[in-house]
Structure formats: C-alpha cells, structure tokens
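**Q** My questions are about this predicted structure, shown below with the sequence.
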Amino acid sequence: MKTIGVQGSMGAGFAIDMTCGNHQVFIDQPRSALGTDTGPSPLELVLAALGGCFGTIGRFVAHQRKIVLRGMRFEIEADYDPAGLLGRDASVRPGFEEVRLRVEIDADLNQEQKLEFLREVERRCPLVDNLLHGTRLHSELAA
C-alpha cells in the first residue's frame, strides 16, 4: 500500500492554494461564479487529472506491450447540475452525471487494437476506478 497526500488552504475569494509535493496548484472559480479566475475550478481539475492519468497509464501500457506510442490527445467534458452543489435542490447530486472522454492514439495500431489499448488504460487508471467505484472518504476536524 502506498499513501500520497496534498495540503492546502483558502486564499482570497474562492481561491484555494494547494501544495502537491514540490508543486503549487491554484484552484479558483471563473469571474462569472465570483472567483478571480486565477486557476481551474475543482471540477475542471478533476477532468484534467483524468487526462493526466490516461496519459500516464497509456505510457505504462505501451512500454509493457512494447508499443511505440508517439502520443495521445484528450478531449474531456462532463455534465453536472449546479443546483446540487449550490444547495438549491437536495434531490440533485452535486457531482458529474456523465463524463465523456475522447482519446486520439498515435501509434502503429489498427482501430481494434487502439480500442483494446484504450480499454486497458481505462481499466488500470486509478481516477477511473475512483469515479466508478465510490472510494470511501473519511473527513474529520483537525485538532
């Protein structure tokens, strides 16, 4: 078992400053949502992380299968109803209803092989697993 962690705190307005290892990640809301647009929203960051996970796992799978993977491109979009996260309607879930991921694979594989490669990447991606299988969350107040 391996444990990873990040730390962060609220900044001005809706800004959040997170430290991820040696990296700073700034999370915010667009101006239209009362933010200052100094970084992606938390939901955009989840989608970006999903693309990053697919790319990373894609490299692992290609290396293990001795496939020359010249590149992957990702288009990711998701639908959610803001009424849930804003507390306007308790019957609406605050999370994504659907995530759509379109992947272009640049490798010497036919369409069937590319699809099989994509399914293997999807099967091994930790973020896909977290999105699909409801990882347990334990939140508590710090002392």
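**A** That came in fine, so what should we check first? As the structure is a prediction and not an experimental result, all values here were calculated from the model. Residues are numbered from 1 along each chain as shown.
**Q** From now on I want contacts and neighbour counts done on CA atoms only, so please keep to that.
**A** Fine.
**Q** Show me the strands in the protein, by range?
**A** 7-10, 16-20, 23-27, 69-79, 98-107 (DSSP state E).
**Q** could you dump the ones you listed to JSON lines with distance to residue 40 and mean neighbour count?
**A** Converted to JSON lines, the strands of the chain look like this (distance: least, C-alpha to C-alpha, whole Å; neighbours: other C-alpha atoms under 10 Å):
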{"stretch": "strand 7-10", "distance to residue 40": "15", "mean neighbour count": "11"}
{"stretch": "strand 16-20", "distance to residue 40": "10", "mean neighbour count": "16"}
{"stretch": "strand 23-27", "distance to residue 40": "5", "mean neighbour count": "16"}
{"stretch": "strand 69-79", "distance to residue 40": "14", "mean neighbour count": "14"}
{"stretch": "strand 98-107", "distance to residue 40": "17", "mean neighbour count": "13"}
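**Q** Give me the distance between the residue nearest to residue 122 when sequence neighbours are not counted and residue 107.
**A** The spatial neighbour of residue 122 that comes closest, neighbours along the chain excluded (C-alpha to C-alpha, 6 or more residues apart in numbering), is residue 128 at 6.6 Å. Remark: distance between residue 128 and residue 107 (C-alpha to C-alpha, to the nearest Å) = 23 Å.
**Q** what about the top helix by length along the chain, distance to the chain center?
**A** Counting by DSSP state H, the longest helix found in the chain is helix 42-65. Distance of helix 42-65 from the chain centroid (C-alpha atoms, centre = their mean, to the nearest Å) equals 8 Å.
**Q** second one coming, line it up with the first:
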Amino acid sequence: MTITTTPVDNGINLQALLDAREALSADPTAAEFEWRASCTWVSGTHSHSTVEGFRGLGAEQSHKAVFHYDLDHPECFASEDHGPTPTELVLVGLAGCLTAGVAAVAQMRSIQLRAVTATVRGELNLLGVLGADPDVRNGFQTIKVHFAVEADASPADVEALVAQSQKRSAVYDLVVNPTDVTVTVN
C-alpha cells in the first residue's frame, strides 16, 4: 500500500509566522504595535472612518491601500442606513479575528480546512444607550459566536482549533476583558 500525504494549505504562511514569533521574542520592543483609525462625522448618525497607517516593528507602517468604512444607523432609528452600525463593526472584528485564528492554528496543526463560517450575534438593549433605563448596560449583554467548520479533522480537533483561536485572539480579549480607554477633547 502506498500512502501519500498532501501538504496542508489554508493560505497561511506558517514559516513566516514562526519566524516572526522567534524574531519578536528576541526583540520584544518590536512587538509593540499601535493600530489607528480616524472617523469624521458626515451628517446625522453617518460617519466615515479610514484606516491607513500603524506603528509596529519599531517603525511607521502602512497598509497597501487606505481602507474606508461608512457607519450609520438603520432607518428604523430615523437614520439613513449608509453603513453598518458601530456595534456591528465590533462583531465583524470579532468574527474576523477568530476566523483568522482558526486558519492559523489549523495550519500549525496540519489540519486542512474546507470551509469556515463564523456567525456572531450580539444582544443589546437600547434603553441603556438612550438613557431611558440607568440599570441597563449601554453595551452588549451577550455575544454568541457559532462556528461551522468543515475540515479534515475530528470534531474534538475542530473544537480545539476554535478554543486556541479564542485564547490568542486580540479582539476576543478586547471584548471579554476591561481595557483602559482614554478620551480627550481639543
């Protein structure tokens, strides 16, 4: 019997990730990153945000392109619905970070992925945001993430991929742990 092995390819440059981990461990100051976004009010609840540069690896960096995002609220809030709400963008960030982590961990563990879909639902009571009930939190009361993963792996191995992704996700950490946020005005 002949056994052939097909290399796992989830689109992750595993060697680059391992090299980066080693290099950043040797020079921890290069691992300090500052991510930035700017937002300009357009009208009503509509705003336009851009993401271009960031600081990391000891120097200023930039994306290949400037990314643009229009944010707004839906018409049922007496708004124009020019884009997703800011809270929806948080859910997008969480889903994207966890999904990227699943792909990277799968590559590291030699698991071929066929399909990965993350569905994120956040429950938020507007009475808090509107100031109508001081006992209702302004933010999400709960966030639920569900993964549908098709992979050449057992269900237990897939659950382990998702668990490791949670453990290493910057956005998951941001959502579940307090972060010191400072707001200033000129």
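**A** Good, I have the coordinates. Please read these numbers as outputs of a predicted model, since none were measured by experiment.
**Q** OK, contacts around the aligned partner of residue 122 of the second structure in the first structure?
**A** The alignment partner of residue 122 of the second structure in the first structure, by TM-score structural alignment, is residue 78. For residue 78 of the first structure, the contacting residues are 47, 96-100, by C-alpha atoms under 8 Å, 6 or more residues apart in numbering.
**Q** can you rerun that using 6 Å?
**A** Going by C-alpha atoms under 6 Å, 6 or more residues apart in numbering, residue 78 of the first structure touches 98-99.
**Q** likewise residue 74 of the second structure?
**A** Residue 74 of the second structure touches residue 81, counting by C-alpha under 6 Å, 6+ apart.
**Q** That one maps to what in the first structure?
**A** Checking TM-score structural alignment: residue 74 of the second structure goes with residue 30.
**Q** Look at residue 95 of the first structure and say how many residues are nearby.
**A** For residue 95 of the first structure, the tally of surrounding residues (other C-alpha atoms under 10 Å) stands at 15.
**Q** Please report how far whatever residue of the second structure lines up with it lies from residue 94 of the second structure.
**A** In the second structure, the residue paired with residue 95 of the first structure according to TM-score structural alignment is residue 139. As judged by C-alpha to C-alpha, residue 139 of the second structure and residue 94 of the second structure stand 15 Å apart.
**Q** can you tell me the helix or strand for residue 23 of the second structure?
**A** According to DSSP states H and E, residue 23 of the second structure maps onto helix 14-26.
**Q** quick one: that helix to chain centroid distance?
**A** That offset, for helix 14-26 of the second structure, works out to 21 Å (C-alpha atoms, centre = their mean).
**Q** which bit of the first structure covers it?
**A** By TM-score structural alignment, helix 14-26 of the second structure lines up with nothing in the first structure.
**Q** likewise stretch 84-94 of the second structure?
**A** Going by TM-score structural alignment, stretch 84-94 of the second structure sits over residues 40-50 in the first structure.
**Q** quick one: which of the strands of the first structure is nearest residue 135 of the first structure?
**A** strand 98-107 (17.3 Å; C-alpha to C-alpha).
**Q** Turn the strands of the first structure into JSON lines, columns for distance to residue 120 of the first structure.
**A** Shown next, in JSON lines, are those (distance: least, C-alpha to C-alpha, whole Å):
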{"stretch": "strand 7-10", "distance to residue 120 of the first structure": "32"}
{"stretch": "strand 16-20", "distance to residue 120 of the first structure": "27"}
{"stretch": "strand 23-27", "distance to residue 120 of the first structure": "29"}
{"stretch": "strand 69-79", "distance to residue 120 of the first structure": "14"}
{"stretch": "strand 98-107", "distance to residue 120 of the first structure": "13"}
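**Q** Could I get the contacting residues of the equivalent of residue 20 of the first structure over in the second structure?
**A** Here residue 20 of the first structure is matched to residue 51 in the second structure, going by TM-score structural alignment. Residues near residue 51 of the second structure by C-alpha under 6 Å, 6+ apart: 37, 66-67.
**Q** How about residue 147 of the second structure?
**A** 117-118.
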